[in-house]
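K.L.:
Have a look at this fold, sequence not included:
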């Protein structure tokens, strides 16, 4: 075999760069699709609710709309452990200021008028039903999304005292 000089490939650097760039683009596209799928399902890293204050990601997941609207209306999906709690607020004019998605603190009067305690902190307003007819106790109804134990505390407080809300 006769001696010959070193073999030199032309454009190999450019082909290698293009191949790597294509692989990076494919990986980036796959990651973007995965992130979009996680965002759509509400599994953006939140593992349940972190209490009434909640994790920001869990609250974003709570805003996801259910696929099949029950009874002609769409309802928001709640994170695991959250329940809907209907609460009658003593001042109906205050309830008219609220909108769906607002965060409220629910306050119950204790004993005299000077004492009060917070029953639910930063609860999300799920729904504000239309006023049906005058109720003997007055006030207005709202539906809050709260953890199960907070819902029990709200039910107990509403049975014994008048409730008020403040916007968080």
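P.N.:
Sure, I can see it. Just so it is clear, the structure is predicted and the values come from calculations on it, not from any experiment.

K.L.:
Could you use CA atoms for every contact and neighbour count after this?
P.N.:
Fine.

K.L.:
What strand or helix carries residue 13?
P.N.:
Element membership for residue 13, per DSSP states H and E: helix 12-41.

K.L.:
Comparison target, given below:
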């Protein structure tokens, strides 16, 4: 045996380089033709793409979208919505109907309505004392009251807390869920 046949990796000869033949560039024609064919056939894909694009722009709040959305009306002067920079205080409020209070959960928004302590038909209009007040605490389920009322704690601005305290002395208070 020869040494070259036993150890092929020790050969000293290198194969001749082979050249790359010339060819024309490749042209992919399918995608453009499919798109134009889909548009000619009035497929729903372009409409779906446009709808998804519009939804994405609306969700991200693209420039100019604020002009298209209706603006909420300004809150009334007695509202307890917190303007920027106004600190909130805790205001305990006795609600006349304990059954209504059992419907409330912390975090709910309520309007507090004051009805005068007058006999039926004696006049006096009910008025909204606080609008959109956030419920901070509600009584535990086993806390009955002799007068049928229940005490809740609301988070409101200080002027609204003052109005609630004054209305609680002269009127019966009720709540409505916002």
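P.N.:
That came through, no problem. Keep in mind that this is a model prediction, so the values were computed, not measured.

K.L.:
what's the TM-score for these two chains?
P.N.:
Overlay of the two chains. TM-score (TM-score structural alignment, normalised by the length of structure 1): 0.51; 96 aligned residues with a CA RMSD of 2.2 Å.

K.L.:
tell me which residues of the helix holding residue 13 of structure 1 are tucked away?
P.N.:
For helix 12-41 of structure 1, burial by neighbour count (16 or more other CA atoms under 10 Å) applies to residue 39.

K.L.:
Structure 2: matching residues for that one?
P.N.:
Aligned using TM-score structural alignment, helix 12-41 of structure 1 spans no residues in structure 2.

K.L.:
before we move on, what about stretch 96-107 of structure 1?
P.N.:
Using TM-score structural alignment, the partner range for stretch 96-107 of structure 1 is residues 102-113.

K.L.:
just to revisit the earlier point, just checking, which helix or strand succeeds the helix holding residue 13 of structure 1 along the chain?
P.N.:
The helix or strand immediately downstream of helix 12-41 of structure 1 is helix 56-62, counting by DSSP H and E.

K.L.:
mean shift of the next helix or strand after that following helix relative to structure 2?
P.N.:
Remark: after helix 56-62 of structure 1, the chain's next helix or strand is strand 82-89, criterion DSSP H and E. In the superposition against structure 2, strand 82-89 of structure 1 averages 0.4 Å from its aligned positions (mean CA distance after the TM-score superposition for structure 1).

K.L.:
Can you name the element that comes right after strand 82-89 of structure 1?
P.N.:
Next in sequence after strand 82-89 of structure 1, counting helices and strands by DSSP H and E, comes helix 92-96.

K.L.:
With structure 2 overlaid, report how far the helix or strand following that following helix is off on average.
P.N.:
Per DSSP H and E, the first helix or strand lying C-terminal to helix 92-96 of structure 1 is strand 103-109. Comparison of strand 103-109 of structure 1 with structure 2 after fitting gives an average deviation of 0.3 Å (mean CA distance after the TM-score superposition for structure 1).

K.L.:
quick check: angle from strand 103-109 of structure 1 to strand 82-89?
P.N.:
50 degrees (axes from the mean of the first three to the mean of the last three CA atoms, to 10 degrees).

K.L.:
residues in structure 2 aligned with the helix or strand that strand 103-109 of structure 1 is followed by?
P.N.:
Toward the C-terminus, strand 103-109 of structure 1 is succeeded by strand 116-127 as the next helix or strand (DSSP H and E). Per TM-score structural alignment, the counterpart of strand 116-127 of structure 1 in structure 2 is residues 126-137.
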